[in-house]
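>>> this is the structure alone, sequence omitted:
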């Protein structure tokens, strides 16, 4: 009996030893953060700031590799095919969740990744043109609910399109307000300010300056609490819209499937520490995001919820292509 127990203990130790050794030695070389977006954008600036701090923490080089294109598929596949040891990581947004719906030939890339950390998140917003005279959700219902109303709402990507459809349904305006789909937020914001678009669903940073100037009005935003820099703007719930599914815009970090959870936790801890860095804080402020730092398990739960919501809403959404 004693021999059996001893043998079992030795076997268990042998199984755990590689994982423990990986954590003890991580990182043993340079770490690459793959960003599937062009250099210079908000997410890229955040990753570069975090990368500088990670390099200090790990005392190893952290390389930022920009691989934009094909709805983030190019950069994502670079990571799914990498060795699952934590030295090659992906930084992506909810755009990743739409790939299997719009590029069925690529399969489910999310299933080929393992969650590491929800680095930062920020609210989506519903904004009205300053020329529309709409200054609240009540104004929106009164204006766009009329039989002869000619209201429109815009989205700059699949995520904001999905959020907007949910918002219009909650407002009871899904059959009265026409969606205008843009390839990116800049053109949509320009049309909103010019009065060619009544409403826009977008990220906070895209319209915060216009809100301050009065050329646009943010009517409500996602989240459990108001944003300090927009203290006059209610949350969706406060505005009477209730809970809006998957309405947060996040930046998350992933590793190739098969990367040990212990290694992913180690990376997540370093990423959480990097959120205290002044450069990282400044980058998040520019994006109107808050540091999160959720680890593999918690981020995994967020992904499950968002994936389910994307699947449900995309099944009722006309093709964007």
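It's in. Because the structure is a prediction, the values reported are computed rather than measured.
>>> please make it C-alpha for all contacts and neighbour counts, starting now.
Will do.
>>> and the spatially most central residue of the chain, what element?
Nearest residue to the geometric centre of the chain (CA atoms, centre = their mean): residue 250, 2.3 Å. Taking DSSP states H and E as the definition, residue 250 sits inside strand 248-256.
>>> what lies in contact with that strand?
For strand 248-256, the external contacting residues (CA atoms under 8 Å, 6 or more residues apart in numbering) are 43, 79-86, 88-94, 112-124, 203, 222-223, 264.
>>> which ones among these lie within helices?
Among the contacts of strand 248-256, DSSP state H puts 43, 79, 80, 264 in helices.
>>> out of those residues, flag the one nearest to residue 147.
Of all the ones in helices among the contacts of strand 248-256, residue 43 has the smallest distance to residue 147: 41.7 Å, by CA to CA.
>>> next, the one to line up against it:
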């Protein structure tokens, strides 16, 4: 009996500790945030993702009645921002903005680092998804994807396309187009996005994938045309641009990128849930929706589980493309 009583007492104490810990976590979430929050981003100031993050940070600071600071740490393939956020305490006060390529492609592009993003960070909240268009110069001979693919088939390895870097959606999208059509092209990576689209506009590079915010300056100057959107449906902001299938390209080719907020592993479920709910509330704000529309950004309100599922799906595709193309950033 004494032994049974001791076991019962120990079990009761353990249950009380669990209840206490749970209550403390709920209290911490209810009080969150009680000090400024930092949003670390690998994107340069003035970029589309940065512009969105600053809008979100402003709305969150009003909602939370706390400063929400954007800390731009571009460079190093995203690792400068990643390492800074990874060193932060797992308390929700440091969050990291990443796109789906930082999450899903980096592990394949930097194999020797043995770095798997979701082993160090948990998805917390989604922000938006951006589609990519096939951009050509206004005077380019390509009017449709049928034209582009036919030219690449007739001149294997001679047709080039530009992107904003090795392993970018623009590069991997080109690799996927090659894999789906059997064509071979030459990839030309650029350091400066503005220079990339300036060269597409002059015809120095025949074509490139492009998002609206990154290419709108050259487009509005009348030097670019979009011959397709790499998606299964047309984009409302560009209703005259056909889908990939409508333009004669492979129907299954979809090139897009989604952007999310992540937290270092160890943040409590209650705080992650609060951040997710509050970011979703902010994303629904009419002012932010209007800004998204100008960029053709699709607002997302995914759960952390949905972010992870979508990242895993991209990882499978990217892993195969990196293997086939023997792509590395080591």
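Structure's in. What do you need? Note that the coordinates shown come from a computational prediction; the quantities given were computed from them, not determined experimentally.
>>> overlay them and tell me the TM-score.
Comparison of the two superposed chains (TM-score structural alignment, normalised by the length of the first structure) gives a TM-score of 0.87, and 318 aligned residues with a CA RMSD of 2.8 Å.
>>> what comes up buried for stretch 179-190 of the first structure?
Buried residues in stretch 179-190 of the first structure, counting neighbours by 16 or more other CA atoms under 10 Å, are found at 179, 181, 182, 185, 188, 189.
>>> name the helices or strands packed onto the lengthiest strand in the second structure?
Ordering each strand of the second structure by length in residues (DSSP state E) puts strand 121-131 first. The helices and strands touching strand 121-131 of the second structure, judged by 3 or more CA pairs under 8 Å, 6 or more residues apart in numbering; DSSP states H and E, are strand 256-264, helix 269-283, strand 298-299, helix 304-325.
>>> hmm, back to that, okay, the buried residues of stretch 179-190 of the first structure in JSON lines with secondary structure and distance to residue 284 of the first structure next?
Shown next, in JSON lines, are these (DSSP: H, G, I helix; E, B strand; the rest coil; distance: CA to CA, whole Å):
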{"residue": "179", "secondary structure": "strand", "distance to residue 284 of the first structure": "30"}
{"residue": "181", "secondary structure": "strand", "distance to residue 284 of the first structure": "27"}
{"residue": "182", "secondary structure": "coil", "distance to residue 284 of the first structure": "25"}
{"residue": "185", "secondary structure": "helix", "distance to residue 284 of the first structure": "18"}
{"residue": "188", "secondary structure": "helix", "distance to residue 284 of the first structure": "23"}
{"residue": "189", "secondary structure": "helix", "distance to residue 284 of the first structure": "21"}
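>>> could you dump these to CSV with distance to residue 169 of the first structure?
Converted to CSV, these look like this (distance: CA to CA, whole Å):
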residue, distance to residue 169 of the first structure
179, 12
181, 17
182, 20
185, 22
188, 21
189, 22
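>>> trace residue 222 of the first structure over to the second structure, please.
In the second structure, the residue matched to residue 222 of the first structure (TM-score structural alignment) is residue 230.
>>> tell me which residues of the longest helix along the first structure are tucked away?
For the first structure, the helix that runs over the most residues, judged by DSSP H, is helix 2-25. Within helix 2-25 of the first structure, the residues scored as buried using 16+ other CA under 10 Å are 19, 22, 23.
>>> next, the mean deviation of the helix or strand that comes right after that helix compared to the second structure.
The first helix or strand that comes after helix 2-25 of the first structure along the chain, using DSSP H and E, is strand 31-35. Compared with the second structure after fitting, strand 31-35 of the first structure deviates on average by 1.0 Å (mean CA distance after the TM-score superposition for the first structure).
>>> what's strand 31-35 of the first structure in contact with?
44, 47, 51, 60-68, 75-76, 78-79, 86-92.
>>> which members of those residues are classed as buried?
44, 47, 51, 61-68, 75-76, 78-79, 86-92.
>>> related to what we said a few turns ago, want to throw the ones in helices among the contacts of strand 248-256 of the first structure into a markdown table with distance to residue 218 of the first structure?
Listed next are those as a markdown table, based on distance: CA to CA, whole Å:
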| residue | distance to residue 218 of the first structure |
| --- | --- |
| 43 | 22 |
| 79 | 37 |
| 80 | 38 |
| 264 | 38 |
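>>> circling back to that earlier point, got the angle between the longest helix of the first structure and helix 261-274?
30 degrees (axes from the mean of the first three to the mean of the last three CA atoms, to 10 degrees).
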